[in-house]
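**Student:** Sequence first, predicted coordinates after that:
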Amino acid sequence: MNNMTQPTASIFVIPPHFLTIRYNGAHYPGSPNTNGLEGGANCQQFAYELLRHNSFSVPDLRSRELWEDTTHTYRVTELTWGDLLLWNKTPDPYGAHVGVYIGDGQAIHLAKDNGYPVMERLENIAQHPAYRVFIGAKRAMLHGGN
């Protein structure tokens, strides 16, 4: 399984300050203006920082790169805490919205429409026209995981 350790719910936390982060489309993974969550984040940066806070190793990948990556992540069909979820209006992962699975059929995600992170049921997210296609889920490895 690519030397990846499966996360468990007991190690995954959402610190309160993550819920106050504002959407900022200019703060995306790899942007020279991006420094963690300082000054806000886009959906990808938010998701990656949440995973990094929980000891996952996630490089600065854009949506398509994340979906195609096999070095740091792998595709899963059974969801667990910390899995990265991708949605789009088409099956194309380019520009896909990224959230994090938090259990019980829910995800946390930072969407431009909301302006701040929300925890929602997966079926409710799929009702949004821009997220009607669930592309799939990726699991990142934990730091030092074997």
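**Tutor:** Received the coordinates, thanks.

**Student:** Please count neighbours and contacts with C-alpha atoms only from this point.
**Tutor:** Will do.

**Student:** Buried residues in stretch 130-146, which are they?
**Tutor:** Residues 131-142 are the ones in stretch 130-146 that count as buried (16 or more other Cα atoms under 10 Å).

**Student:** Let me have the residues you listed in CSV, adding secondary structure as columns.
**Tutor:** Compiled in CSV, those are given as follows (DSSP: H, G, I helix; E, B strand; the rest coil):
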residue, secondary structure
131, helix
132, coil
133, strand
134, strand
135, strand
136, strand
137, strand
138, strand
139, strand
140, strand
141, strand
142, strand
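
**Student:** try this one side by side with the last:
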Amino acid sequence: MWASKTYFFMDSSRLLSALSLVVLVALSSVGTSSAAVVVTNRSVDGLVMEMPGPKPMPISRAKAMLRTMPDKWRGVPYRFGGTSRRGIDCSAFVQQVMQDVFDVSVPRNTSGQSGAGERVSKGQLQPGDLILFSSRYSSSGRHVGIYVGDNEFLHISSTRNRVVIANLDSYGNSPGLRFSQARRIVKLDADEPSFELPAETNPLAIPMIATKTMQRVVLAGSIAF
């Protein structure tokens, strides 16, 4: 004996409206790190979507953006006390990059930056964390950079007179300097692969890609034509 099955019907115009809403919201999240989503709760004939507000930047995007900085700052020299492209010091460089990449403000000097955000251990580092170094002969802050991942950090070097990406362990063991602490200013979003909804929920067999922006998609049931 065949098991009975309940079907929900939706005319083509309503279905296209629902699919258009899904595609519109998915596209609105592409290439943005913190743009607010307009739709918060929306229902189209059985399709219910709950949308968050601004979302954190994905870790992979933060890493990629930070790694472009040496090229973007090519030709800019180190200058103690400098705050422009004519010459800039380590803390001013960090302040500028954090503003440009993450749209957040941090204090101007290493003393202020050493107390910003929250302290994280060296084993918990993620791109965007501030890396602070101190003198081997003093506990005061002396140099600062930004972690980019893979045990490397971004900074402007006074000895090389340019913006570089350096190995964290090698730099932290250099004469006169030692790793002091790391501070987390921004919280990033763990990278999650997108996925396709099962075919049985998609009667038109059109791949619908669900991103993290779409936190929950609830279908009232199977749709039959």
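**Tutor:** That came through, no problem. Remember, predicted model here, so these are calculated numbers, not experimental data.

**Student:** Give me the TM-score for these two chains.
**Tutor:** The TM-score (TM-score structural alignment, normalised by the length of structure 1) is 0.74; 125 aligned residues with a Cα RMSD of 2.1 Å.

**Student:** which two from the buried residues of stretch 130-146 of structure 1 end up farthest apart in space?
**Tutor:** The distance between the two most remote of the buried residues of stretch 130-146 of structure 1 (Cα to Cα) is 29.6 Å, for 132 and 142.

**Student:** tell me, the longest helix seen in structure 1 lands on which residues of structure 2?
**Tutor:** If you go by DSSP state H, structure 1 has its longest helix at helix 43-53. Per the alignment by TM-score structural alignment, helix 43-53 of structure 1 matches residues 90-100 in structure 2.

**Student:** Have a look at how far, on average, the matching stretch is from structure 1.
**Tutor:** Stretch 90-100 of structure 2, aligned to structure 1 and superposed, deviates on average by 1.3 Å (mean Cα distance after the TM-score superposition for structure 1).

**Student:** which residues touch that stretch?
**Tutor:** When contacts are defined by Cα atoms under 8 Å, 6 or more residues apart in numbering, stretch 90-100 of structure 2 is touched by residues 78, 82-83, 104-110, 113, 128, 143-146, 155-157.

**Student:** List buried residues within those.
**Tutor:** The buried subset of these (16+ other Cα under 10 Å) comprises 78, 82-83, 106, 108-110, 113, 128, 143-146, 155-157.

**Student:** Looking at these, which two lie furthest apart in space?
**Tutor:** Maximum distance among those (Cα to Cα): 22.0 Å, for 82 and 128.

**Student:** what distance separates stretch 14-23 of structure 1 from the centre of its chain?
**Tutor:** 14 Å (Cα atoms, centre = their mean, to the nearest Å).

**Student:** I misspoke; the intended subject was stretch 159-178 of structure 2.
**Tutor:** With Cα atoms, centre = their mean, you get 25 Å for stretch 159-178 of structure 2.

**Student:** Flag every buried residue along it.
**Tutor:** Buried-residue list, stretch 159-178 of structure 2, by 16+ other Cα under 10 Å: 161-166, 168, 172, 177-178.

**Student:** Looking at the residues you listed, which are in strands?
**Tutor:** Judged by DSSP state E, the subset of the buried residues of stretch 159-178 of structure 2 located in strands is 162-166, 177-178.

**Student:** JSON lines for those residues, including distance to residue 195 of structure 2?
**Tutor:** Shown next, in JSON lines, are those (distance: Cα to Cα, whole Å):
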{"residue": "162", "distance to residue 195 of structure 2": "42"}
{"residue": "163", "distance to residue 195 of structure 2": "38"}
{"residue": "164", "distance to residue 195 of structure 2": "37"}
{"residue": "165", "distance to residue 195 of structure 2": "34"}
{"residue": "166", "distance to residue 195 of structure 2": "36"}
{"residue": "177", "distance to residue 195 of structure 2": "46"}
{"residue": "178", "distance to residue 195 of structure 2": "44"}
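
**Student:** Which one of these is nearest to residue 22 of structure 2?
**Tutor:** Closest to residue 22 of structure 2, out of all of those and judged by Cα to Cα, is residue 165, at 40.1 Å.

**Student:** If we only consider the buried residues of stretch 159-178 of structure 2, which is nearest to residue 72 of structure 2?
**Tutor:** Taking the buried residues of stretch 159-178 of structure 2 together and measuring to residue 72 of structure 2 by Cα to Cα, the closest member is residue 163, at 9.2 Å.

**Student:** Identify the residue of structure 1 aligned to the closest one.
**Tutor:** Checking TM-score structural alignment: residue 163 of structure 2 goes with residue 117.

**Student:** Brilliant, that's me finished.
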